[in-house]
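A.B. asks: Sequence plus predicted model, see below.
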Amino acid sequence: MDRQALPYARNGEWLSVAAADLLLYAHNAGIAVSPIEAGSHPHHVRIWLLALGLFPEKWLNRLFSIGGIQMDEGMVRLRNFLPGDPVRDEAFRIAQHTLPSASASVASVPTDIETPAAEALFRDDWCLVMDKPAGMPVHASAPGQRGTLDEAAARTGLLHGDPQPAKHIHRLDDDTAGPVLYARNELAQLRLDEAMRAKVIGRQYAAVVQGIPKRKSGTVNAPIGKDRHHRSRRIVTPGGDEAVTHYETLETYRGAALVRLWLETGRTHQIRVHMSFLGHPLVGDALYGGRDAILRHQALRGEQLTFRHPWSGSEMTLQAPEPAWFAEVRRRYASL
């Protein structure tokens, strides 16, 4: 039995899984574990769960410390679906205080904030994928900042009557559109963070670049670090962090090209820096040498996000719709 075949039930904050199903999972994985007795003390349930190897030790220990492990009538109950904390989570607190009317989009921001709407591409008990528009920051850069994707993500759950928090697993630049993955509980966050470290979350992008790359496809393996002469810029430098970008040319225009890109790493401004390093800065990206006559920000969008579901382990693929502004840039170059 894999995680995909492991059924669960949710009752408010509690996750319930049959002890028999957990035992079968362990046996099928080659783990020798004895059955646990009904009514076992939470300490013994924790030790038994650790022996299964299915759940992170850090998570189980924290649950035990808050009385979040129980055994009842053959069901293991884990207090996994805790609500967001408005004291520690400012985005959650702002979302609570600025809930729109029932007729509004589930992720729209208050009308007094001049920010495009963000929509949910996927949502369940475990994770959330938000389609971030260009111009919306993922998180606040100053206390009290409104109109962030984090706020929209928290509001999405609240409007569905589910006050779980939403913690972003990766980020996009403010002016880059595309899907962003969120964890909706601590177990999901631990597993998705580990997936990011293991580089098994796939991120596919599309960009319109100046000029036409000499090679139809290729890989840029060039370390990226801060530019000590410009606070906001990043540069390719021998002392920088490892950065690997793969690209493929999809369409060519007069003096520009549409390219698809995949990231192995996630450095700040990575695609923008690497394409500029190749001599093909993104259209609209004035910071890295791109002309901005057609567009006032980089012509870059996330197309697709792939990851394994943090509970079931099933492969998830989410496509983001093409923004109208990106389609217009392509149309204008195609008409030259």
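C.D. replies: Sure thing, it's come through.

A.B. asks: Please count neighbours and contacts with C-alpha atoms only from this point.
C.D. replies: Noted.

A.B. asks: Run a quick check on Leu282 versus Arg272, I expect a contact.
C.D. replies: Yes. Using CA atoms under 8 Å, Leu282 is in contact with Arg272, at 6.5 Å.

A.B. asks: More neighbours: the two, which one.
C.D. replies: Looking at Leu282 and Arg272 with other CA atoms under 10 Å, you find the greater number of neighbours at Leu282, namely 30 against 25.

A.B. asks: circling back: spit out the residues that contact Leu282 and Arg272 alike.
C.D. replies: Tyr288 (CA atoms under 8 Å, 6 or more residues apart in numbering).

A.B. asks: which residue sits closest to His297, ignoring its sequence neighbours?
C.D. replies: Among residues not flanking His297 along the chain, Gly284 sits closest, at 4.8 Å (CA to CA, 6 or more residues apart in numbering).

A.B. asks: does the one you found count as helix, strand or coil?
C.D. replies: For Gly284, the secondary-structure state derived from DSSP: H, G, I helix; E, B strand; the rest coil is coil.

A.B. asks: Run through the residues that contact it.
C.D. replies: If a contact means CA under 8 Å, 6+ apart, then Gly284 has Gly290, Arg291, Asp292, Ala293, Ile294, Leu295, Arg296, His297, Gln298, Ala299 as its contacts.

A.B. asks: residue contacts, the nearest residue to Phe277 once chain neighbours are set aside?
C.D. replies: Among residues not flanking Phe277 along the chain, Val236 sits closest, at 7.3 Å (CA to CA, 6+ apart). Contact analysis of Val236 by CA under 8 Å, 6+ apart lists Ala222, Pro223, Ile224, Gly225, Val273, His274, Phe277.

A.B. asks: take the one below as the second:
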Amino acid sequence: MKSFQLNWVIDAYDSGKLVVNFLKEKQLSKRALTDIKFHGGDIRINDEHVTVRYKLKEHDLLTVIFPEEDRGASLEGDPYVPYSIVYEDDHCLVINKPANVPSIPSRDHPSGTLANGLIYYYEQKNIPSTIHIVNRLDKDTSGLMLVAKHRFAHSLFSTQQKKKQIHRSYEAIVHGAVRLSEGTISKRIGRKSDSIIERVVTEDGQEAITHYNVLSTSKELSHIKLVLDTGRTHQIRVHMASIGHPLCGDSLYGGRMDHIQRQALHSSELTFFHPILLKELSFSLPLPNDMKSML
């Protein structure tokens, strides 16, 4: 397998800098440099090995070769996991995840997850990496997911995520006619005391903020768009239930199963600045058929 690598042609501005300082400016962490040094990576100038104390010259070709990543013996490839690739480059994937597919293995779902499907894809394409999911979706939530292809990209995306620079929006179908055409729900969310899964609105929980717009409504159902300021577990599901409009199909939080057999929630839009290609990318997906038929 060919390891991931990054290349820079040094210009006059960066001439004279030490490699270690140049790479620090490119957001390579001290840990990443240690991994490169001790776990099979390399740093090269004009295809010759150098140390991080090398002083850069104008027109040098600096190449950083990242070590192969350990996938773990328990993560096996599965060719039968359904998903589709919306976008791909050397550093990331944007995935359309269908409902009823868990993102990663767990005690309840040790196999058949998106991670298992992607590992199989990596094996077929000789991609020397493990799975780095940037925005995880619940098993029954469909739509767009961002996956980094190597540790360095994952680190950059994680930093963006902490700074709220990765923008996502969702569409949901909820019970009842939502009275206001738009609104913000700011209620703290924490784990329910007698459950490892269920979350509740609680004063001692973590801050959670959800903005919503009503796209269409009837006496029985409302189609809404949601944007999150925070990313708490089950945030949309808990917040909508807390204002009396649980998601259709979400039996855990009071939704009925008569219209749909899973929570009617879809990750419909994703926008981010690609930290390596240095350009903004934006993606959107229509509602899947099971939600579309409800409208």
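C.D. replies: Yes, it's here. Since we're looking at a predicted model, the values are computed, not measured.

A.B. asks: Tell me how the two chains score on TM-score.
C.D. replies: Overlay of the two chains. TM-score (TM-score structural alignment, normalised by the length of the second structure): 0.87; 281 aligned residues with a CA RMSD of 2.2 Å.

A.B. asks: circling back to that earlier point, identify the residue of the second structure aligned to the residue nearest to Phe277 of the first structure.
C.D. replies: Matched to the second structure by TM-score structural alignment, Val236 of the first structure sits across from Val201.

A.B. asks: To which residue of the first structure is His150 of the second structure aligned?
C.D. replies: Aligned by TM-score structural alignment, His150 of the second structure pairs with Asn185 of the first structure.

A.B. asks: Then Ile45 of the second structure?
C.D. replies: That one, Ile45 of the second structure, aligns with Met71 by TM-score structural alignment.

A.B. asks: now swap in Lys162 of the second structure and tell me
C.D. replies: Lys162 of the second structure maps onto Arg197 in the first structure, with residues paired by TM-score structural alignment.

A.B. asks: Ok, Ala115 of the second structure next?
C.D. replies: Aligned by TM-score structural alignment, Ala115 of the second structure pairs with Asp150 of the first structure.

A.B. asks: burial measure for its match, as a count.
C.D. replies: If you count neighbours by other CA under 10 Å, Asp150 of the first structure ends up with 28.

A.B. asks: what's near enough to touch it?
C.D. replies: Asp150 of the first structure neighbours (CA under 8 Å, 6+ apart): Ala91, Phe92, Val138, His139, Ala166, Lys167, His168.

A.B. asks: Show only the entries of those found in helices.
C.D. replies: Cross-referencing the contacts of Asp150 of the first structure against helices under DSSP state H gives Ala91, Phe92.

A.B. asks: all strands for the stretch 1-150 of the first structure, in order.
C.D. replies: Using DSSP state E, counting those that start in this stretch, the strands assigned to the stretch 1-150 of the first structure run over residues 9-11, 14-18, 69-72, 75-78, 119-123, 127-132.

A.B. asks: Give me the neighbour count for Lys167 of the first structure.
C.D. replies: By other CA under 10 Å, the burial measure for Lys167 of the first structure, its neighbour count, is 21.

A.B. asks: what does Ser181 of the second structure give?
C.D. replies: By other CA under 10 Å, neighbour count at Ser181 of the second structure equals 12.

A.B. asks: Now check the first structure for the residue matching it.
C.D. replies: Under the alignment (TM-score structural alignment), Ser181 of the second structure pairs with Lys216 in the first structure.

A.B. asks: Which residues lie in contact with its match in this structure?
C.D. replies: Glu248, Thr249.

A.B. asks: same deal with Leu23 of the first structure?
C.D. replies: Val33, Ser34, Pro35, Leu52.

A.B. asks: And the helices in the first structure, which stretches?
C.D. replies: Ranges of helices within the first structure are 19-28, 42-52, 57-65, 90-97, 149-159, 186-197, 270-277, 324-334, based on DSSP H.

A.B. asks: Highest mean neighbour count out of those helices?
C.D. replies: Most buried of the helices of the first structure, by mean neighbour count (mean count of other CA atoms under 10 Å): helix 149-159, with a mean of 27.

A.B. asks: I'd like to know how many residues surround the closest residue to Arg203 of the first structure other than its chain neighbours.
C.D. replies: Nearest residue to Arg203 of the first structure in three dimensions, chain neighbours excluded: Leu305, at 4.9 Å (CA to CA, 6+ apart). The number of residues packed near Leu305 of the first structure is 20, by other CA under 10 Å.

A.B. asks: And Leu305 of the first structure? What does it align with in the second structure?
C.D. replies: Match for Leu305 of the first structure (TM-score structural alignment): Leu270.

A.B. asks: who touches that match in this structure?
C.D. replies: Residues near Leu270 of the second structure by CA under 8 Å, 6+ apart: Leu144, Ile166, His167, Arg168, Ser169, Ser282, Phe283, Ser284.

A.B. asks: The fourth one contacts Leu228, correct?
C.D. replies: Yep, that's Arg168 of the second structure we're talking about. Yes. Between Arg168 of the second structure and Leu228 a contact is recorded at 7.5 Å, counting by CA under 8 Å.

A.B. asks: what residues are shared contacts of those two?
C.D. replies: Residues touching both Arg168 of the second structure and Leu228 by CA under 8 Å, 6+ apart: none at all.

A.B. asks: OK, contacts around the spatially most central residue of the first structure?
C.D. replies: Closest residue to the average C-alpha location of the first structure: Leu181 at 1.9 Å, with CA atoms, centre = their mean. Neighbour list for Leu181 of the first structure: Cys127, Leu128, Val129, Met130, His168, Ile169, His170 [criterion: CA under 8 Å, 6+ apart].
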